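Visitor: Sequence first, then the predicted structure:
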Amino acid sequence: MGASGLTIGGANPQIAHVSLFFFCPPQAHETDDISYEEGHVNNSRGLQLFTCQWLPKNQDPKALIFIFHGYAMECSVTMKSTAVRLVKAGFAIYGIDYEGHGKSGGLQGLVNNFDNVVDDCSDHFTTICEKKENKGKLRFLLGESLGGAIALLVHKKKPHFWDGAVLVAPMCKIADDVKPHPVVISILTKLSKIIPTWKIIPTNDIIDLAFKVPEVRQAVRTNPYCYKGRPRLKTGYELLRVSTALEKELEKISLPFIVLHGGEDRVTDKSVSKQLYEVALSPDKTFKLYPGMWHGLLYGEPPENIDIVFSDIIGWLNEIVASGNARLENEIKAENDPFAQKTQ
């Protein structure tokens, strides 16, 4: 892989619902070669957050991958197929549901501040990296849609800690098809301070726009852990704030990455993904644009399209793993030489 590469390839709003913490039977995800576990952590705000992990049973993982789900989604069900593919390719996968999402605590669909979400993810995933059994392993971030934006923000907290990122239709800018008129945005921004939990933001049905395959749309709609309905006022404000701020700071991204976007994506803006590729400081970066594909590249396309996407993702990850890593080499040196200077 060169220094850079461009590839063109194929409810009632008045009722507050508190999401409880659930455990699904681990056997539902277990196979002969994959171990699945669920758990929880408590964040600094007293919320219980759901966590999960998929590990290869019969081999030491070649690297760690930390997954970030999209807005209104969750890890253990909607991203299961993604995790299984990556574990079978030799990686260890770790996930967390954000506050107000999936099986984590909080008012369903409500995020008061996405900076807190970034802190939650960073704290949990960093703790995993620092476990004895994970010392000496590469660390990758993988985020889809909003998760792509959060992955980039996690990287910005510790610019030298992470070894690479897979960004799938990252929400560096909300597409015009789902963004309200500027006048409406101004009104809703003011209202978000008064009635933050209300679900009155006018927007198109994201599920219909995101996933090409009808069966996937139905699966998301029937998944009890996926939030349905219009965005809550404060959450909508935070989504807009985070994406707008990130769009202005794309040139500060410095880790190796591959960014993938569907040519017919109507949820996040593919032109900003290309802009990220063009302006980021990253010494190793790749942009993949898939003509005809929609927003949900990881599980919302026909099987033949998903195979193409994962072939590109796994191929890129394997190249990074094979190419060596200065951060990892310095850590190993420091561990064997107490006088060595760490660079991170």
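Guide: Good, I have the coordinates.
Visitor: Could you use CA atoms for every contact and neighbour count after this?
Guide: OK.
Visitor: how near is Ile195 to Leu233?
Guide: Going from Ile195 to Leu233 by Cα to Cα, to the nearest Å gives 7 Å.
Visitor: Between the two, tell me which one has more neighbours.
Guide: Leu233 (26 against 13; other Cα atoms under 10 Å).
Visitor: Mind jotting down where the helices sit in this protein?
Guide: Remark: helices assigned in the chain by DSSP state H are 80-88, 114-129, 146-157, 182-191, 206-210, 214-222, 233-247, 270-279, 303-322, 326-336.
Visitor: Highest average neighbour count across those: which stretch is it?
Guide: helix 146-157 (a mean of 24; mean count of other Cα atoms under 10 Å).
Visitor: ok and it relative to helix 233-247, angle-wise?
Guide: On the basis of axes from the mean of the first three to the mean of the last three Cα atoms, to 10 degrees, helix 146-157 is oriented at 60 degrees to helix 233-247.
Visitor: contact partners of helix 146-157?
Guide: Contacts with helix 146-157, where a contact means Cα atoms under 8 Å, 6 or more residues apart in numbering, come from 67-71, 117-119, 121-122, 141-143, 161-162, 165-172, 242-243, 246, 253, 255.
Visitor: what do you get for stretch 37-49?
Guide: Contacts of stretch 37-49 with the rest of the structure, by Cα under 8 Å, 6+ apart, involve 21, 23-24, 26, 50-54, 96-99, 103-106, 120, 124.
Visitor: Buried residues, it. List them.
Guide: For stretch 37-49, a neighbour-count test (16 or more other Cα atoms under 10 Å) marks Glu37, Glu38, His40, Asn43, Gln48, Leu49 as buried.
Visitor: Below is structure B, check it against A:
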Amino acid sequence: MAKHPLATEITAAEESLAGYRWAAVGTDVRAPVVLIHGYGEHARRHAALGKAASAAGHDLWSFDLPGHGVSPGARAVIRGYSEPIAAAKRTLRRAANIGGSLPILMGHSMGGAIALRLALEEPELMRSLALSSPFLIDAVPRPKFQLSAAKVIARVLPGLQVAKPDETKISRDPKEVERYRTDPLNHHGGVPAVTGVTLHAEGEDLLAHAADLKVDTLIVHGTADGYASIEGSRRLAASNPRVRLIEIEGGYHELHHDPPETGVPDAVRQHFLDWFGR
């Protein structure tokens, strides 16, 4: 497995996932943060937040999901959220043991949905929840017949790639789009059938249970997100008074990779740092 200067090993199920820790700097150590990255990418794409959190006194822990980054597993195949949740729980416990306080759980995109699932199931493991562009509703509406066909395909050929996301919708910054396209650790093919079915089914179920969320939650989401519809975040916020939603007008899916001159990356990072420091 490729190593990273900040890497630790995080074990989930019977596999070893690549894990990372941006250690808190200084003596004013605050609550640790555990971050779950999104579909098709890897944890080190969130290094800027890791460094900012570290400078603010937070340990930030993350890991490459199964089949993502340098972790083992069929590429981008997510058969459910149980294995990612197992890895997140291990990381939360490790972060709490080392940091000495209850961690904040954060998730981006699909990682946001995974984090929300864990918050609903075991809220006692976290101090609060932070979601970046959570994938709860697909920004591209799928006809019912297409969803039904995908379920059949997922049972027979779960790894079959049925649709390729438009990578230009990642960011409004062409340079960031190019970085995404040329990053060999990202998944650049189509979405495996079983992954697409999982994303859709989990999103529907999470929204159906939004009122049950017992963890204070911050969501930051762009209004022009072409992957994860902001309507999912709006529904979540409308269903539960514990949820605060900040909308970024015109923002794409990766707000942290918006053009620097817009001020959006700095503003979004500060929103999360302020939340971490509550």
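Guide: Nice, thanks for sending it over. Remember, predicted model here, so these are calculated numbers, not experimental data.
Visitor: that older thread, and of the buried residues of stretch 37-49 of structure 1, the nearest to Asn336 of structure 1?
Guide: Taking Cα to Cα as the measure, Glu37 is the one of the buried residues of stretch 37-49 of structure 1 closest to Asn336 of structure 1, at 32.9 Å.
Visitor: Contacts only, for the corresponding residue of structure 2 for Thr127 of structure 1.
Guide: Superposed on structure 2 with TM-score structural alignment, Thr127 of structure 1 falls opposite Arg94. Applying Cα under 8 Å, 6+ apart to Arg94 of structure 2 gives no contacts.
Visitor: how close does Arg94 of structure 2 get to Arg21 of structure 2?
Guide: Applying Cα to Cα, the value for Arg94 of structure 2 to Arg21 of structure 2 is 11 Å.
Visitor: cool, Ala76 of structure 2 as well?
Guide: In terms of Cα to Cα, Ala76 of structure 2 sits 23 Å off from Arg21 of structure 2.
Visitor: So which of the two has more stuff around it?
Guide: Per other Cα under 10 Å, whichever of Ala76 of structure 2 and Arg21 has more neighbours is Ala76, with 25 against 22.
Visitor: Can you tell me what that one aligns to in structure 1?
Guide: Using TM-score structural alignment as the criterion, Ala76 of structure 2 maps onto Gly109 of structure 1.
Visitor: that older thread, can you flag which of the contacts of helix 146-157 of structure 1 belong to strands?
Guide: Counting by DSSP state E, the contacts of helix 146-157 of structure 1 place Ile67, Phe68, Leu141, Leu142, Gly143, Ala165, Val166, Leu167, Val168 in strands.
Visitor: okay, now His4 of structure 2: neighbour count?
Guide: Neighbour number of His4 of structure 2 under other Cα under 10 Å is 12.
Visitor: Can you tell me, leaving aside adjacent residues, what's nearest to it?
Guide: Spatial nearest neighbour of His4 of structure 2, excluding adjacent residues (Cα to Cα, 6 or more residues apart in numbering): Tyr20 at 7.7 Å.
Visitor: Contacts only, for His200 of structure 2.
Guide: Leu136, Ile137, Asp138.
Visitor: Specify which member of the residues you listed is nearest to His256 of structure 2.
Guide: Leu136 (19.2 Å).
Visitor: I'd assumed Leu207 was in contact with the closest one.
Guide: Yes. Leu136 of structure 2 lies in contact with Leu207 (Cα atoms under 8 Å); the separation is 7.3 Å.
Visitor: list the residues that contact both of these two?
Guide: Listed as contacting both Leu136 of structure 2 and Leu207 by Cα under 8 Å, 6+ apart are Gly232.
Visitor: how about the counterpart of the residue nearest to His4 of structure 2 in structure 1, what does it touch?
Guide: Under the alignment (TM-score structural alignment), Tyr20 of structure 2 pairs with Cys52 in structure 1. By Cα under 8 Å, 6+ apart, the residues touching Cys52 of structure 1 are Tyr36, Glu37, Glu38, Gly39, Cys75, Ser76, Tyr94, Gly95, Ile96.
Visitor: Quick one: the residues in structure 1 that stretch 148-159 of structure 2 pairs up with.
Guide: Under TM-score structural alignment, the match for stretch 148-159 of structure 2 is residues 186-197.
Visitor: Report the distance from the matching stretch to the chain centre.
Guide: 26 Å (Cα atoms, centre = their mean, to the nearest Å).
Visitor: related to what we said a few turns ago, count of neighbours near the residue lying closest to the match of Ala76 of structure 2 once chain neighbours are set aside?
Guide: What sits nearest to Gly109 of structure 1 in space, not counting adjacent residues and going by Cα to Cα, 6+ apart, is Gly100, at 5.0 Å. Gly100 of structure 1: 25 surrounding residues under other Cα under 10 Å.
Visitor: right, and Gly100 of structure 1 touches Asn113 too?
Guide: No. Between Gly100 of structure 1 and Asn113 there is no contact, the gap being 11.2 Å when judged by Cα under 8 Å.
Visitor: can you tell me which of the contacts of stretch 37-49 of structure 1 are in strands?
Guide: Counting by DSSP E, these place Phe50, Thr51, Cys52, Gln53, Trp54, Ile96 in strands.
Visitor: can you pull the contacts of Val243 of structure 2?
Guide: Here Val243 of structure 2 is in contact with Asp216, Thr217, Leu218, Ile219, Leu236, Ala237 (criterion: Cα under 8 Å, 6+ apart).
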